[in-house]
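K.L.:
I would like the atomic coordinates for the input below:
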Amino acid sequence: MGIRFSAPGRRLAVTVAGAVVLATVAAGCGGATKSSTDNSGSGAAAGAGPANPNGQIKKGLKIAFLPKATNNPYFTVLDSGGKKAVEAVGGQYKEVGTSSATDTAGQVSYVNTLTQQGENAIILSAQDPNALCTSLKQAMSAKVSVVTYDSDTAQDCRQVFINQASAEALGRSEVQLLGKELNYQGDIAVLSAAQTATNQNAWIGFMQDELKDPKYAKMKLVKVVYGNDDAQMSFQQTQGLLQSDPNLKGIIAPTTVGIKAAAQYLDGSQYKGKVQLTGLGDPNDMRQYVKDGTVQAFELWDEVKLGELAGYTAAALASGIITGEKGQSYTAGELGKYTIGDNGEVVLGDPTVFNAQNIDQYQF
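P.N.:
The predicted structure follows:
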């Protein structure tokens, strides 16, 4: 069963985007490619003219997904939703990317290659907001529509950002979950993904702001560490946190790879039940740790729907139905109608909290 979002959940929110500097890399890096067809397509391109809200999605659009890492199960599920949406509108789906979540040069190279191949739209999750701007602007100049999802770049380097949930809501809710579990007392730490990840840094910023509330006076964020969305590194970072601070009472891991690795470590250690863990995780990954008491609660959004929304948005852009301006509306298949908000952002909806009472209702 998927997560159901209520209509109010489709609200718009402003997220934090990093500044961007120029970077260029030659095309042709290694990685994986998954394609639905090999035929050529056509469609309105980026900056081709004013929006036509009454227009139709053009058939045969070539739309490529560029996740942070192709071997991350989170993006495998997410991009399956993108494939569903692209093929539903008669488009041609492709997924390309590197196997490392820190191969920023590889992401730049793939953007350049996709531009040269004449894709109608590129949908990417940025590893680093400081490295992709030049290549993305070149893509848009070449009439390629650019959508970011999951992790954003600077506003002028894409047309629309598909945000999984409000950055503020996610950052604050992680602290709120852990605070209740700890009775608002004790040292806590954050196990993040890459140090340059735009979404992670935005969430951490709101976590720090939430901790300024007087009710957290006895809770202290003592350290932020980075596992680079690598399972082994995240496992080792968890071990290091617990060994370096015997007073540590809680960990927030706002990354599906990180929270699973941290749960694995806690589950087999003396800290199980003594150190609380929350964050963002897949129900299928976390089910056993919730049921055996290692984790009380965590949260996430519907990954398939996030991919679907990104796919429908790119198709609307490439067809000239929207241009990315605030206030423009479009229909995202069965997901319904969405409206572009401030800074070209569209928010999928509110996250869902998973615990022992409801986790078996979700299979992803």
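
K.L.:
Please make it C-alpha for all contacts and neighbour counts, starting now.
P.N.:
Noted.

K.L.:
Residues in contact with stretch 93-106: which ones?
P.N.:
Here stretch 93-106 makes contact (CA atoms under 8 Å, 6 or more residues apart in numbering) with 25, 29-37, 62-71, 79, 82-83, 86-87, 107, 110, 127-128, 131, 194, 228-230.

K.L.:
Among these, the buried ones, what's the PyMOL command?
P.N.:
With 16 or more other CA atoms under 10 Å as the criterion, this PyMOL line picks the buried residues out of those:
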select buried, resi 25+29+62+63+64+65+66+67+68+69+70+71+79+82+83+86+87+107+110+127+128+131+194+228+229+230
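
K.L.:
if I've got this straight, Lys215 is in a helix?
P.N.:
Yes. Counting by DSSP: H, G, I helix; E, B strand; the rest coil, Lys215 is found in a helix.

K.L.:
those helices in the stretch 51-200 of the chain, which residues are they?
P.N.:
Using DSSP state H, counting those that start in this stretch, the helices of the stretch 51-200 of the chain run over 73-88, 104-116, 133-141, 167-182, 198-210.

K.L.:
Show me what the fourth one packs onto, helices and strands only.
P.N.:
Which is helix 167-182. Using 3 or more CA pairs under 8 Å, 6 or more residues apart in numbering; DSSP states H and E, the elements in contact with helix 167-182 are helix 198-210, strand 248-253, strand 276-279.

K.L.:
how does it look with 10 Å?
P.N.:
With contacts taken as 3 or more CA pairs under 10 Å, 6 or more residues apart in numbering; DSSP states H and E, helix 167-182 sits against strand 185-192, helix 198-210, strand 218-226, strand 248-253, strand 276-279, strand 297-300, strand 352-355.

K.L.:
between the fourth one and helix 167-182, how many degrees?
P.N.:
An angle of 150 degrees separates the directions of strand 248-253 and helix 167-182 when computed by axes from the mean of the first three to the mean of the last three CA atoms, to 10 degrees.

K.L.:
Would you do the same for the sequence below? I want to compare the two.
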Amino acid sequence: MIRISLALALSVSLVGLAHAASAWTGGDDLPTNPLACDATPASATSKPYDGGAVTGAPDRKGKPIKVVDVPKLIGIGYFNATSKGIADAAKELGNVDAKTDGPTKANIDEQITFIDNYITSGVDGILYAANDPVAIAPVLKKALSKGINVVGYDANSTPDSRQWFVNQAEFNGIAKAMVDNMVKESGEDAGVAIVTSTFTTPNQARWIAEMGAYAAKCHPKLKLLETVEAQEDNALSFSQATTLINKYGSDLKGIFGMTSVATPASAEAVTQAGQCGKVAVIGLATPNAMKPYVAKDCVKSVVLWNPVDLGYAAMQVLRATADGSLKPGDTKVKAGKLGELNVINGSEVLLGSPFVFTKENIDKFDF
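P.N.:
Below is the predicted model:
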């Protein structure tokens, strides 16, 4: 992501979704690329490498390397899962010493401090999931200038501040899955609300923008009532969802949860309000967090990917970067047990398509 303009975002409505309360949508102002309304796949467009360049890196090919993973925050199920994937890949590779460390809340200033401290103490590689794409860029560029390989995952930074970004699923694919499942459950002309993390978190802002574009194209009667910020905080997410339920009453037919914290908290709010079957909850969450709500038919669709695989892929990409086997201009990269992954958008590695967990399949997964 190049930038997120809060000033502009605060002044425009989510394209294609009518709104009854706030002009703020939680989306960014970057160009959107909505997928076809049916299942027609989009054609991939080749783009030149737009990632950053490491300066003065030593020859690390096949040599032991020390890697730190600094996610948005530690201590929640989602990033516990990505950390497990990173550790699994490091163990499989055999020549990587990897650890996860970071803030206990989604705070960009604290995340920057953690990264800066590891630059000073000395590491060969940094993995990160950005709390803010622009604010994190200077410290990542500092790492590149010190010869440290830098790979992002989950939430991107400005492309020139890292070498590669492992994208869990393309933003427009997530958007289509979210909106289609919401319409399936709540109807074409439903009033919906969004519970997101922060207004500058890059992946959520991108998903919301793409959701608006896709809804405008394929489900133009869907109405956005309000978007609220809830950090990555369970209590605040529950409170915000409860406020939406009370505020909009029967006009609210669905809540989008944009984080692995917001979605189960919104489902709990719907449950406690006695609105199961009346207010649909569609969101991004880990299956273990959603199993109780899916079992009770309060939630029918959970959209995600496998975060263990995401962390695993990120570690494999960093190792390939350090070895020089992944270079600008490459179209694929070998990622261990995941096979070959495609390089898209110049400097992104795509994990795959989003996955929808339902009552029929959710018990097959444990993370």
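
K.L.:
So after superposing, what's the score?
P.N.:
Put the two chains on top of each other and the TM-score (TM-score structural alignment, normalised by the length of structure 1) is 0.83; 318 aligned residues with a CA RMSD of 2.0 Å.

K.L.:
re earlier: out of the helices and strands packed on helix 167-182 of structure 1, nearest to Arg158 of structure 1?
P.N.:
helix 198-210 (14.2 Å; CA to CA).

K.L.:
Going by neighbour count, which residues in that closest one are buried?
P.N.:
By 16+ other CA under 10 Å, the buried positions in helix 198-210 of structure 1 come out as 198-207, 210.

K.L.:
what stretch of structure 2 does it fall on?
P.N.:
Under TM-score structural alignment, helix 198-210 of structure 1 corresponds to residues 202-214 of structure 2.

K.L.:
same check, this time on stretch 106-117 of structure 1
P.N.:
Going by TM-score structural alignment, stretch 106-117 of structure 1 lines up with residues 110-121 of structure 2.

K.L.:
Give me the mean distance between that stretch and structure 1.
P.N.:
By mean CA distance after the TM-score superposition for structure 1, the fitted stretch 110-121 of structure 2 averages 1.2 Å away from its aligned residues in structure 1.

K.L.:
Now for the counterpart of Trp301 of structure 1 in structure 2: which residues touch it?
P.N.:
In structure 2, the residue matched to Trp301 of structure 1 (TM-score structural alignment) is Trp305. Contact analysis of Trp305 of structure 2 by CA atoms under 10 Å, 6 or more residues apart in numbering lists 168-169, 174, 284-287, 351-357.

K.L.:
go on, Phe367 of structure 2?
P.N.:
Per CA under 10 Å, 6+ apart, neighbours of Phe367 of structure 2: 77-78, 80-82, 84, 286-289, 306-308.

K.L.:
And Met233 of structure 1, what's its match in structure 2?
P.N.:
That one, Met233 of structure 1, aligns with Leu236 by TM-score structural alignment.

K.L.:
Work out for me the element that match sits within.
P.N.:
helix 234-248 (DSSP states H and E).

K.L.:
Now that helix on structure 1. Mean distance?
P.N.:
Averaged out, helix 234-248 of structure 2 is 0.7 Å away (mean CA distance after the TM-score superposition for structure 1).

K.L.:
Now that helix: buried residues?
P.N.:
By neighbour count on 16+ other CA under 10 Å, the buried set for helix 234-248 of structure 2 is 234, 236-242, 244-245, 248.

K.L.:
Nearest residue to the corresponding residue of structure 2 for Ala85 of structure 1 in space, please, no chain neighbours.
P.N.:
When structure 2 is aligned by TM-score structural alignment, Ala85 of structure 1 is paired with Ala89. Nearest non-adjacent residue to Ala89 of structure 2, counting by CA to CA, 6 or more residues apart in numbering: Tyr312, 5.2 Å away.

K.L.:
Determine whether the claim that the one you found is in a helix is correct.
P.N.:
Yes. Counting by three-state DSSP, Tyr312 of structure 2 is found in a helix.

K.L.:
contacting residues around it?
P.N.:
So Tyr312 of structure 2 contacts 81-90, 92, 306, 335-338 (CA under 10 Å, 6+ apart).

K.L.:
re earlier: now for the match of Ala85 of structure 1: which residues touch it?
P.N.:
The contact partners of Ala89 of structure 2, by CA under 10 Å, 6+ apart, come to 83, 96, 98, 308-309, 311-316, 319, 335-337.

K.L.:
Any idea how many residues pack against Asn95 of structure 2?
P.N.:
Using other CA atoms under 10 Å, the number of residues around Asn95 of structure 2 comes to 14.

K.L.:
Spatially nearest residue to it, not counting backbone neighbours?
P.N.:
Nearest to Asn95 of structure 2 is Pro64, by CA to CA, 6+ apart, at 4.5 Å.

K.L.:
Please report the distance of the one you found from Ala335 of structure 2.
P.N.:
Pro64 of structure 2 sits 18 Å away from Ala335 of structure 2, going by CA to CA, to the nearest Å.

K.L.:
Have a look at these two and say which one is more surrounded.
P.N.:
It is Ala335, of Pro64 of structure 2 and Ala335, that has more neighbours when counted by other CA under 10 Å, with 19 against 14.

K.L.:
Quick check: the more buried one vs Gln316 of structure 2, distance?
P.N.:
Distance from Ala335 of structure 2 to Gln316 of structure 2, counting by CA to CA: 5 Å.

K.L.:
follow-up on the earlier one: do you know which of the helices of the stretch 51-200 of structure 1 lies nearest Lys220 of structure 1?
P.N.:
helix 198-210 (9.6 Å).

K.L.:
once aligned to structure 2, how far is that closest one on average?
P.N.:
Comparison of helix 198-210 of structure 1 with structure 2 after fitting gives an average deviation of 0.5 Å (mean CA distance after the TM-score superposition for structure 1).

K.L.:
ok now stretch 108-117 of structure 1, how far from the chain's centre?
P.N.:
Put simply, stretch 108-117 of structure 1 sits 21 Å off its chain's centre (CA atoms, centre = their mean, to the nearest Å).

K.L.:
Quick check: buried residues in that stretch?
P.N.:
108-115.

K.L.:
ok, now stretch 266-279 of structure 2?
P.N.:
Applying 16+ other CA under 10 Å to stretch 266-279 of structure 2 flags 266-271, 275-277, 279 as buried.

K.L.:
go on, stretch 327-335 of structure 2?
P.N.:
Residues 327-328, 331-335 are the ones in stretch 327-335 of structure 2 that count as buried (16+ other CA under 10 Å).

K.L.:
May I ask which two of these are separated the most?
P.N.:
Pro328 and Ala335 (16.5 Å).

K.L.:
and the equivalent of Gly18 of structure 1 over in structure 2, how many neighbours?
P.N.:
In structure 2, Gly18 of structure 1 lines up with Arg3, judged by TM-score structural alignment. Neighbour count for Arg3 of structure 2, taken as other CA under 10 Å: 16.
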